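In: Below are the sequence and a predicted model; questions follow.
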Amino acid sequence: MTTSESENGAYVEPGEFKRDTNYITTRITADGRDGYRVEPGRYRLVATRACPWANRTLIVRRLLGLESVLSLGLCGPTHDKRSWTFDLDPGEVDPVLGIHFLRDAYLARYPDYPRGITVPAIVEVATGQVVTNDYAQMTLDFSTEWTEYQRAGAPQLYPKDLREEIDLVNRRVYTEVNNGVYRCGFAGDQTAYDAAYDRLFTALDWLEERLSTQRYLVGDTITEADVRLFTTLARFDPVYHGHFKCNRQKLDEFPVLWAYARDLYQTPGFGDTTDFTQIKEHYYIVHTDINPTRIVPKGPNLAGWLTPHGREALGGNPFGEGTPPPPPPVAERVPTGHQPA
């Protein structure tokens, strides 16, 4: 199989799948130590509902109530080799940044930028330059550096006393699950696929056991760890089970994980940022190496996401001493028909 660029700096290579993890690591902080201070209105988050890595930022931004200080530009679910594009906007141009290709924001800062154009990205509005695309650090900074502008009642997604355990869980979830589904889907030979498949389901079995006695991954409230796992689980049956050959069993055949995923989906901030139509369109249309016909499947039936989950019996409270976020702004609501009715 020839090398070809996939999503978010990922590449298909002969043998084991490799992901390019060299992101722009500039940080936006309360003290501005990298030259970019947290300021309302200064930056624009560019994301897409289709991508799991970008979906994390949509969830955290909403949970913390940062909508009024960090504006949002949404790219469509598909892209070509050049860039993600703002094809959902009138004229296919972002109304704030004035660009069609997200690539333009990267090139504005790095004229010879050599890597893939990835989402999420944060762009400085005044200069039109990308500041960072380091998605893992981005959401942690929303929790720790943007505290002055978080809503009243915002949850503690990265509490100091749980950070060590959250980091440990996140490392395993990232390597074995978030990235594990990609190792299956983009494996270049049978041996690599078999190994990736075994690693993925070993980790899912571990999560099934861990979550059988506790409502959330770390502590008794939602944390960054739950956000990171959720975006992969939400895509499992619509995409990864078939498209990426992760087919030992579907998510809805894991009694505990399926209940856990439904619990989160029904929590404000999770389900209301999840767009199943765009998720399917992205994977089945963009990944032509895997799906050359670009046919997007009609299923699966999504109604189960709204059924009772019973996880309340384990105790815990999703927001701890905080409160749920209000409904999303009208302009940011998932289109009708893109979610279970």
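Out: Good, I have the coordinates. Computed from a predicted model, the values in this text were never measured in an experiment. Numbering: from 1, shown residues only.
In: use CA for all of it now, contacts and neighbours both
Out: OK.
In: ok, Pro95 - contacts?
Out: Shown in contact with Pro95 (CA atoms under 8 Å, 6 or more residues apart in numbering): Asp89.
In: ok so Ile285 is a helix residue?
Out: Yes - secondary structure of Ile285 (DSSP: H, G, I helix; E, B strand; the rest coil): part of a helix.
In: Give me the neighbour count for the residue lying closest to it once chain neighbours are set aside.
Out: Spatial nearest neighbour of Ile285, chain neighbours left out: Arg294 (4.6 Å); criterion: CA to CA, 6 or more residues apart in numbering. Other residues lying near Arg294 total 16 when counted by other CA atoms under 10 Å.
In: same check, this time on the one 4 residues further on
Out: For Lys298, the tally of surrounding residues (other CA under 10 Å) stands at 9.
In: Over to Asp94?
Out: Asp94 has 22 nearby residues by other CA under 10 Å.
In: That one is in contact with Gly73, isn't it?
Out: Yes - in this structure, Asp94 is within contact of Gly73 by CA atoms under 8 Å, at 6.7 Å.
In: Which stretches in the stretch 151-300 of the chain count as helices?
Out: 163-173, 180-185, 190-210, 224-235, 255-265, 276-286 (DSSP state H, counting those that start in this stretch).
In: possible to save the ones you listed as CSV with distance to Leu45?
Out: Below are the helices of the stretch 151-300 of the chain laid out as CSV (distance: least, CA to CA, whole Å):
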stretch, distance to Leu45
helix 163-173, 23
helix 180-185, 25
helix 190-210, 31
helix 224-235, 18
helix 255-265, 23
helix 276-286, 18
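In: how about those helices, which one is nearest Thr57?
Out: Closest to Thr57 of those is helix 224-235 (CA to CA; 9.1 Å).
In: Tell me which residues are up against that closest one.
Out: Residues contacting helix 224-235 (CA under 8 Å, 6+ apart): 52-53, 55-56, 59-60, 139-140, 157-158, 166-167, 169-170, 173-174, 177-178, 216-218, 251, 261, 264, 274, 276, 279.
In: Report the angle between that helix and helix 190-210.
Out: Here helix 224-235 runs at an angle of 120 degrees relative to helix 190-210 (axes from the mean of the first three to the mean of the last three CA atoms, to 10 degrees).
In: take a look at this one as well, against the first:
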Amino acid sequence: MDSSTNSGYSTPGKPFTRDTNYINDRIVADPEAHRVADHYEYNTIGTLTTGLTQGAEAWPVEAGRYHLVAARACPWANRTIIVRRLLGLEDAISLGTPGPTHDANSWTFDLDPNGVDPVLGTQRLQQNYFTRFPEYPRGITVPAMVDIPTGGVVTNDYPQITLDFSTEWTAFHRDGAPNLLPEEHLDEMFDVIKRIFTEVNNGVYRAGFAGSQEAYDDAFDRLFTALDWLEERLTTRRYLMGEHITEADVRLFTTLVRFDPAYHGHFKCNRHKLIEFPALWAYARDLFQTPGFGDTVDFQQIKDHYYIVHRDINPTGIVPKGPVLTQWLSRHGREDLGGSPFGDGSAPGPVREGEGVDPAHNPLYAGRG
């Protein structure tokens, strides 16, 4: 959940603390079954229960009603683009992609003709937040699910959005859609997801936005302790939970794919590059070359976002030219561990027209432009 309203991301003398106050409404298949729970404790990785937080609403699943606004630059938003594609929800949920270099007020639709989202008719995502909450007090974040008829944001609760794509939108899943939430692995998977969020997904931000040496050192050590754990785990299994992709792999991938282009240098996460972890690097390439993962990635937008927007830690706004992208296409050899990405399912079809990435920004698209 990357925010557009902070002029500074690092507070001198203090550790980085992520704002986890989201719009907790949910889009569900049966709104009547979802009620405010008596003792619902919100968490940062989402829930598979039917509980709602106090004050939250349940909206009905309807094909064509909602617009997913998800900047390719943002790792939290990238998750939703991946899961939408893996499950085949393109016909049910339209996609809007703001550009990577938002200003202090809002993500903007500057990549669209005339700078206007063609579905919502707005120039700034802020307009859609203010349509529903005229005095919305927090950051204008992506991803966001917008109600097309009213133009108002329904939810920006990014960890919940992907879970609900899997569990609430099943009527619109494609034939052969993978089961990203296998029941036999759920307990362990959520333990893994929680550690990945705390130490890796958010860990790179805790290092990059640390306001003191002590806070940075702590975040750095915790991050690489977790990466060492993942390296060991992935040495003997193809995917985080075994033989097939799950929600856990989606959540780890969006951090790994940004590690060398952004986090290693920009966030000072520089004990090792991703390419120096044999298992993690091969695992990341395996996912990148799997339809639905790598074809959602725009490396240039990733670099532009971090190096241009975060001026408090990169005052010049200079964007690095590297790293070399073709290395993502090198053989990974993970097939030797067995398993298959989609299990009994199948890969998604070609990327929809208008949803592809600039061939100069992703080696998977080379020769297509």
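Out: Yep, it's here. On a predicted model such as this, the values are computed, not experimentally measured, just so you know.
In: before we move on, the earlier item: can you tell me which of the helices of the stretch 151-300 of the first structure is most buried?
Out: Among these, helix 180-185 has the highest mean neighbour count (mean count of other CA atoms under 10 Å), at a mean of 26.
In: what's the average distance of that one to the second structure?
Out: On superposition with the second structure, the mean distance recorded for helix 180-185 of the first structure (mean CA distance after the TM-score superposition for the first structure) is 0.5 Å.
In: what range in the second structure matches that helix?
Out: Alignment of helix 180-185 of the first structure against the second structure: residues 203-208, by TM-score structural alignment.
In: cool, and stretch 88-107 of the first structure?
Out: By TM-score structural alignment, stretch 88-107 of the first structure lines up with residues 111-130 in the second structure.
In: Give me the buried positions along that stretch.
Out: 115-117, 120, 122-130 (16 or more other CA atoms under 10 Å).
In: Straight-line length of stretch 132-144 of the second structure, end to end?
Out: Terminal residues of stretch 132-144 of the second structure lie 13 Å apart, using CA to CA, to the nearest Å.
In: got the contact list for it?
Out: Contacts to stretch 132-144 of the second structure, defined as CA under 8 Å, 6+ apart, come from residues 1-6, 68-71, 74, 76-77, 80, 105-107, 125-126, 129-130, 151-158.
In: list the contacts for the aligned partner of the residue nearest to Ile285 of the first structure in the second structure?
Out: Residue pairing (TM-score structural alignment): Arg294 of the first structure is matched to Gly317 of the second structure. Contact analysis of Gly317 of the second structure by CA under 8 Å, 6+ apart lists Tyr307, Ile308, Val309, His310, Arg311.
In: May I see these organised as CSV, with distance to Arg174 of the second structure added?
Out: Shown next, in CSV, are these (distance: CA to CA, whole Å):
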residue, distance to Arg174 of the second structure
Tyr307, 37
Ile308, 38
Val309, 37
His310, 39
Arg311, 42
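In: Tell me the one among those residues nearest to Ala171 of the second structure.
Out: Using CA to CA, the contacts of Gly317 of the second structure come closest to Ala171 of the second structure at Val309, 39.1 Å.
In: coming back round to it: widest-spaced pair of the buried residues of stretch 111-130 of the second structure?
Out: Counting by CA to CA, the most remote pair of those is Gly115 and Phe130, 18.5 Å apart.
In: Write a ChimeraX command that selects only the buried members of the contacts of stretch 132-144 of the second structure.
Out: In ChimeraX, this line selects whichever of those come out buried by 16+ other CA under 10 Å:
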select :1,2,3,4,5,68,69,70,71,74,76,77,80,105,106,107,125,126,129,130,151,152,153,154,155,156,157,158
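In: Return the distance of the counterpart of Trp169 of the second structure in the first structure relative to Ala105 of the first structure.
Out: Aligning on TM-score structural alignment places Trp169 of the second structure opposite Trp146 in the first structure. Note on Trp146 of the first structure: its distance to Ala105 of the first structure, by CA to CA, is 23 Å.
In: same check, this time on Val330 of the first structure
Out: 26 Å.
In: next one: Glu124 of the first structure
Out: Distance of Glu124 of the first structure to Ala105 of the first structure, given as CA to CA: 9 Å.
In: what sits in contact with each of these two?
Out: Common contact partners of Glu124 of the first structure and Ala105 (CA under 8 Å, 6+ apart): Val130.
In: circling back: residues near the match of Trp169 of the second structure, how many?
Out: Neighbour number of Trp146 of the first structure under other CA under 10 Å is 20.
In: how far away is it from Pro40 of the first structure?
Out: 10 Å.
In: Looking at the alignment, what corresponds to Pro359 of the second structure in the first structure?
Out: Looks like Pro359 of the second structure aligns to Thr336 there (TM-score structural alignment).
In: before we move on, back to that, save the buried residues of stretch 111-130 of the second structure as TSV, and put in distance to Asp336 of the second structure and secondary structure too.
Out: Formatted as TSV, those follow (distance: CA to CA, whole Å; DSSP: H, G, I helix; E, B strand; the rest coil):
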residue	distance to Asp336 of the second structure	secondary structure
Gly115	47	helix
Val116	47	coil
Asp117	44	coil
Leu120	46	coil
Thr122	49	coil
Gln123	48	coil
Arg124	47	strand
Leu125	45	helix
Gln126	48	helix
Gln127	50	helix
Asn128	48	helix
Tyr129	48	helix
Phe130	51	helix
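In: Save those residues as JSON lines, and put in distance to Gly338 of the second structure too.
Out: Formatted as JSON lines, those follow (distance: CA to CA, whole Å):
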{"residue": "Gly115", "distance to Gly338 of the second structure": "46"}
{"residue": "Val116", "distance to Gly338 of the second structure": "46"}
{"residue": "Asp117", "distance to Gly338 of the second structure": "43"}
{"residue": "Leu120", "distance to Gly338 of the second structure": "45"}
{"residue": "Thr122", "distance to Gly338 of the second structure": "47"}
{"residue": "Gln123", "distance to Gly338 of the second structure": "47"}
{"residue": "Arg124", "distance to Gly338 of the second structure": "46"}
{"residue": "Leu125", "distance to Gly338 of the second structure": "43"}
{"residue": "Gln126", "distance to Gly338 of the second structure": "46"}
{"residue": "Gln127", "distance to Gly338 of the second structure": "48"}
{"residue": "Asn128", "distance to Gly338 of the second structure": "46"}
{"residue": "Tyr129", "distance to Gly338 of the second structure": "46"}
{"residue": "Phe130", "distance to Gly338 of the second structure": "49"}
